[in-house]
Structures are given as C-alpha cells and as structure tokens.
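Novice: Next input, structure requested:
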Amino acid sequence: MPSTLSPRTDPAAARDVVPAAEDTVAFADPPTLGRRPALAADRDATPTLARRVRALVGRALRASIVLVLFLALWEVAPRVGLVDAVFLPPLSRVLDAFGTLASSGELALHLGASLSRAGTGFAIAVLAAIPLGVAIGWYERVSDVLNPFLELFRNTAALALLPVFILILGIGETSKIALVVYACTFPVLLTTISAVRSVDPLLVKSARSLGLSSLRLFQKVVLPAAVPTVFTGVRMAGASSILVLIAAEMVGAKAGLGYLITYTQFNFQIEKMYAGIIAIALVGVSVNGVLLALERHFSRWRTASS
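Specialist: Below you'll find the predicted structure:
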C-alpha cells in the first residue's frame, strides 16, 4: 500500500527534500543587501580632500567679500568723481605711499615707537590687573574696600585724563605709557573679577574635599575655569592700547603712528596719512590674532573635555 505521508509529515522524506533556489537566495540576500547601504553611507560620511578645500575656499570668500567690495569702492569712487580724489586718493596711490614709507624705513621707525609704548603699557596692565582681579573676585573684604574706587574710575574715559597725565608726568614717554596702562587695566580687571566669581561652586567644593590648598585650588580650578573670560578682557585691552596710544601720540610725540598721521595731515601728504591709518589697522588685526592664538593655547582643556 503506497504511503500517504507527505514530506511535511514524513521525517525521512523531509530530510531528502532539497530547498528551492529562491529560498536560498531569500535567506542569503538580506544580510548582503543590509551591508551595502552601510558601506555606501560610510564612504559618503568620510569627507574628501576636495570637499575640505571647497569648504575652506567658500568660507574664505564669505569672510572677505565685504572687505573686497570696500577696497574696490575705495579705488573706483575717487576715479569716477564720487568723492574728491584730493581728500580720498585711490587705494592704489595709498598703497604706493605705504610702500614708499616701508622701503625708506620711516614706517618701521614710527611702528617701533608705537609698539614699544603700547606693549609696555599693555604688559604692565595685564600683570597688575589679573592678580588684583583675582583678589577682588575671591575675597569679599577686598571687594568691599576697592569697589567704590573701581566704580568711580571705570566710567572715566582714558582720553579725558590725558591732560592730567601730561601735567603730572610730562609730555614724554611716561605719560603715554601711563595712559595706556590706565586704559588697559579696567577691561582686564573687570573681566577677571567676573570670571573668578562665576567659577562653578561645585568644582570649588570638590577641590576642597580632596584636600587642595588655596594655592593649588587657584592653580588647578579657579584659573583654568577663568581663562576664557579673562582673555576676553585681554583682547579688549589690546585694542584699547593701540587706540588710546594713537590719540596720545597725536598730542605730543616725535615718533609713532599717531604722530605720522598728524604730521602728514598738516603737511597735506594725504596718501601717507591714509598709509598710516592702514598700518594702524594691520597692527590691530595682528594683535588680535596673536591674543586669539594665546587664548586657544591656554584653553586647550576645554576642547579636550568637550
């Protein structure tokens, strides 16, 4: 009698049944198909050198387009009569005058005089303001004593005190450096006070619980946490040192970029006057770039922790 068992019910027959080809493909395809999009996505996610170059070029173009348009307008406006070329020469003539000043050594002389004054005053202000700001921000009694004095002079413009500095210290180098010190002190001092007071109290308590001394607490917790805010004030002070000094050199000096601008204006050397202004702008940009690099160097721990 023939067997009526089907492969589904007969175990022996079920072992002899060979799976269909499409069943094998059905089981083999999903893992293969699942891997291919992942590999393609990985390749797409990896930035190529060409993409990086295009991104850098695009960022540079966006950052410089306004400056390029301004310089082009400066060159074209006097030539087409939009402004009087006597009082605003074309940019090309100003650059020629800049090259003449640089090649003759006159620009280096005035630049060196201004940088030495600004650098000296800036360094004195930073070295004095940061420790004082830490003391005021950390110790309440020191803050109570010095706060009225700070509130009085923080709102007094440095240039308003220029006649006072000249009367007391004379018209020489001392009065100019003292004016720069005054102008640079308050941005650094106030930002340092704010930075110290804004340190996370939980960090301070944790450091104290570990048995750190006051000196180690400042070194390991307070100062690293305050560095970014302090450098904001340092950068502001760097800009103030240049601006205030230029104004002081216009009043009484025999060398310096401020003196160069005033001298060329009085002698109607307009191209050289604008060349001096360009030199001041380049100095300001360079100082800000150096301070930004220092800020990144001393704030590397923030990038590493993030």
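Novice: drop to CA atoms for contacts and neighbour counts, all remaining ones
Specialist: Noted.
Novice: dump the residue contacts of Phe122.
Specialist: When contacts are counted by CA atoms under 8 Å, 6 or more residues apart in numbering, Phe122 touches 180-181, 184, 237-238, 241.
Novice: Now show me the structure for the sequence below, then we'll compare the two:
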Amino acid sequence: MEFLNKIFSITPENKTELIQEVFQFQLQNNKVYREWFELIGKQQQKPTAIPYLPVSFFKTHAITTTTFDPDVIFESSGTTTSINSKHYVKDWQVYETSFLKAFQQFYGAPQNWCMIGLLPAYLERKHSSLVAMVHTLVQQSRHTDSGFYLYEYQQLHATLQRLEAVAQPVLLIGVTFALLDFAEQYPLPLKHTIIMETGGMKGRRKEITREALHQQLKNAFGISQVHAEYGMTELLSQAYSSGNGRFYCPPWMQVLVRNEDDPLDVRLEGEGILNIIDLANLYSCSFIATDDVGKVYPDGSFEVWGRLDNSDIRGCSLLVT
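Specialist: All right, here's what the predicted structure looks like:
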C-alpha cells in the first residue's frame, strides 16, 4: 500500500526514481516481463533502459506481478474467433483510485455531473473496464438521471432536452458508433452537455477519421469541441482530451514514442508508435508497447492517429511459454 500511495502522490521530482523502483519490482516479481527483459535486454543500447512489453502479450500470457487471486479480470472486446486480452487486477481499489483521481483532475467531482453512458457494445459483454469505470462514476454522481443507455435513443433525447432546460451539467460518454447513430437520428443543440467519445466502431459502421467523427458530432449538437477518453483493457489509467484529439495524462501515466523500424529506439517526443508507462499497473506490467500510431508533444500530451496493420501478430512469437 505504501508503494501505491507513492504512485498516486507522484511528483516531477520523484518520478524518475519511482519509475525505476516499479521497474525493478516488476522485473523481480513478473515472470513474463523478466523473460522478455532477458530476451531483448541484451539488445538494449543502454543497460539501464526499460523494456516495454508488447500489448499483444496480454492475449497470450497471464501478465501478473507477484502471485495473487485477482479481484477482477478485465477482458477486451473481440469476435467469437479472436483471442481477447485479459488483465488480471489484483485489487479493484487500485483501479478505482486511478480513474477517480484522474477524472477529478480533469473534470472535478463526479457529484457535479449527471453521468450518462451510451456504451451498447460494452454493455452487451462482460468484463469491460470502461463499463466498470462509468458505473462507478454514475453511482458517485448521485443524479437521478445518471445511468446507462443501450439503444433507447428517443429516451436519451428526451432526457437531454429536460436536463438542458434546467442547465444541468451532463457528461455523455459514448462509444463512437452509438454517438454517430444518436447524432443522425436525434440532433439537438447542447449547451450544458459534454460529449466524450471513447473510440471504437466495433464493426458497426465504416471507420472514419477522428477529425471527421468530431465534425459530425459538432454539427449535430451545435458544440465547439468533442472530448475523448483514451484507455484500454491492458491499462488501469486513462488520458483525456478536451478537444482536437490531443490527450493529457494523469501524473502517474506517461506516453512515449518508439521507432517502428527500431522498437528499442524510444523517445520522449515525436512521431511513431506509442509506448505507455502506467504506474497504476503495479501488479501487472507498467511498461506497455502499444500498437497505436501517433505523436507525442514536448509537454507530454499526445495524439492517436490509428493502429498498426496486422498488429495482432506482431511480437506474439517472440516469447513462447
């Protein structure tokens, strides 16, 4: 618990030291990560460099630091024939602390909002970390209209009209395809509602760019910006964007960029494939090489442009148990 207290009270002054502490802790107590380190560590130009575990390993291995019975197992979405990622979470309270602290940093207390989740693709399956997060935010908001919607677009439209009439701040968190469906069927001007997209067409609609998506939502709802959340099953932290697709991290999370031609070439800024440090992943792995392509800015904020082609097969054959 002392370790976690240090993580969630991290400062710029102790960040580098704390990252090294977590790295050493996971190297000693995570079998898969240690084998990966031994496999590629010899190729590292700097002996002190931290290796990043390919995110695909969450599909093929149980990524755990120390031995434990998990409080919860989060699982990614996929088809009936795909292999889904599984994140074994030792302590639910760690995840709850992470997302509540991050939310409060960017949006204030959940009690200040009416929280509405438009997440049909996630609600239709079990073990979604996003649904678990929004469920807790809904509970903490304590507003009588807070809750989830599947495909009740007409009811959602009526609820938003009523909340807008009394100037109630609303945060509508939605999966991409559902937000677009709702926008096309029930456009309405929103002055007191923030639209936050979580990404994902889930095969329901043709993929479009984030810029095109946001423009459609702006036009439908008469808003100047569309917010966004960046997270994944393999992480216990989220980054948020208040517009223009540029994400900002909580203090215990950091995004870096690696060279596609040289995965060991990891930089603090620039264009390439995103690597993530998530210290909340203390009991899984805090150092993740994602398949997302984007740009990291000098201030640590980042953009996500898309995903590598054939990302599911990259790295999977490098470590076999």
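Novice: Could I get the TM-score for this pair?
Specialist: Once superposed, the chains reach a TM-score of 0.23 (TM-score structural alignment, normalised by the length of the first structure), with 122 aligned residues with a CA RMSD of 6.9 Å.
Novice: if we take the contacts of Phe122 of the first structure, which one ends up nearest to Pro201 of the first structure?
Specialist: Nearest to Pro201 of the first structure out of the contacts of Phe122 of the first structure is Ala237 (CA to CA; 28.2 Å).
Novice: okay but that closest one is in contact with Thr185, surely?
Specialist: Yes - with contact defined as CA atoms under 8 Å, Ala237 of the first structure reaches Thr185; the gap is 7.3 Å.
Novice: In contact with Phe298 of the first structure, which residues are there?
Specialist: Contacts of Phe298 of the first structure by CA under 8 Å, 6+ apart are Val227.
Novice: Excluding chain neighbours, what is closest to Leu223 of the first structure?
Specialist: Closest residue to Leu223 of the first structure in three dimensions, ignoring its sequence neighbours and counting by CA to CA, 6 or more residues apart in numbering: Val196, at 7.7 Å.
Novice: Next: Leu118 of the second structure.
Specialist: According to CA to CA, 6+ apart, the nearest residue to Leu118 of the second structure is Gly174 (4.4 Å).
Novice: Would you agree that neighbour is in contact with Gly117?
Specialist: Yes - the pair Gly174 of the second structure / Gly117 is scored as a contact, 5.9 Å apart, by CA under 8 Å.
Novice: that older thread, find the pair from the contacts of Phe122 of the first structure with maximum spatial separation.
Specialist: Largest separation among these by CA to CA: Val181 and Gly238, giving 10.7 Å.
Novice: mind listing the helices for the first structure?
Specialist: 11-16, 21-45, 49-80, 91-104, 106-138, 140-153, 162-169, 173-197, 201-209, 214-217, 223-251, 257-266, 270-298, 300-305 (DSSP state H).
Novice: Of those helices, flag the one that's most buried.
Specialist: Highest mean neighbour count of the helices of the first structure: helix 173-197, a mean of 24 (counted as mean count of other CA atoms under 10 Å).
Novice: Please identify which helix or strand holds Phe37 of the second structure.
Specialist: helix 31-40 (DSSP states H and E).
Novice: okay, now Pro263 of the second structure: neighbour count?
Specialist: 15 (other CA atoms under 10 Å).
Novice: Doesn't it lie inside a strand?
Specialist: Yes - under DSSP: H, G, I helix; E, B strand; the rest coil, Pro263 of the second structure sits within a strand.
Novice: And it, how close does it get to Ser241 of the second structure?
Specialist: Per CA to CA, to the nearest Å, Pro263 of the second structure is found 27 Å from Ser241 of the second structure.
Novice: thinking again about what came up before, the residue nearest to Leu223 of the first structure touches Glu140, doesn't it?
Specialist: No - if you go by CA under 8 Å, Val196 of the first structure and Glu140 don't touch, sitting 11.9 Å apart.
Novice: Are there residues contacting both of these two? Which ones?
Specialist: Common contacts of Val196 of the first structure and Glu140 (CA under 8 Å, 6+ apart): none found.
Novice: Next up, the contacts around the residue nearest to Leu223 of the first structure.
Specialist: Residues in contact with Val196 of the first structure (CA under 8 Å, 6+ apart) are 134, 137-138, 222-223, 226.
Novice: how close does it get to Val234 of the first structure?
Specialist: According to CA to CA, Val196 of the first structure and Val234 of the first structure sit 15 Å apart.
Novice: And Asp96 of the first structure, by the same measure?
Specialist: From Asp96 of the first structure to Val234 of the first structure the distance is 34 Å (CA to CA).
Novice: What of Val287 of the first structure?
Specialist: 11 Å.
Novice: so what's Glu295 of the first structure up against?
Specialist: Counting by CA under 8 Å, 6+ apart, Glu295 of the first structure has contacts 227-228, 231.
Novice: again, only using 7 Å
Specialist: Going by CA atoms under 7 Å, 6 or more residues apart in numbering, Glu295 of the first structure touches 228, 231.
Novice: Ala108 of the first structure now?
Specialist: Contacts for Ala108 of the first structure (CA under 7 Å, 6+ apart) come out as Ala102.
Novice: Tell me the first helix or strand C-terminal of the helix or strand containing Ser98 of the second structure.
Specialist: Assigned by DSSP H and E, Ser98 of the second structure belongs to helix 92-107. Sequence order places strand 114-118 as the next helix or strand after helix 92-107 of the second structure, per DSSP H and E.
Novice: thinking again about what came up before, and Gly174 and Gly117 of the second structure? Which one has more around it.
Specialist: Set side by side, Gly174 of the second structure and Gly117 show more neighbours around Gly174, with 26 against 23, by other CA under 10 Å.
Novice: Okay, strands next: where are they in the second structure?
Specialist: Using DSSP state E, the strands of the second structure run over 53-54, 72-75, 86-89, 114-118, 147-149, 170-174, 193-197, 227-230, 239-241, 253-259, 262-267, 270-278, 287-296, 302-307.
Novice: Please report how far the residue nearest to Leu118 of the second structure lies from His227 of the second structure.
Specialist: From Gly174 of the second structure to His227 of the second structure the distance is 10 Å (CA to CA).
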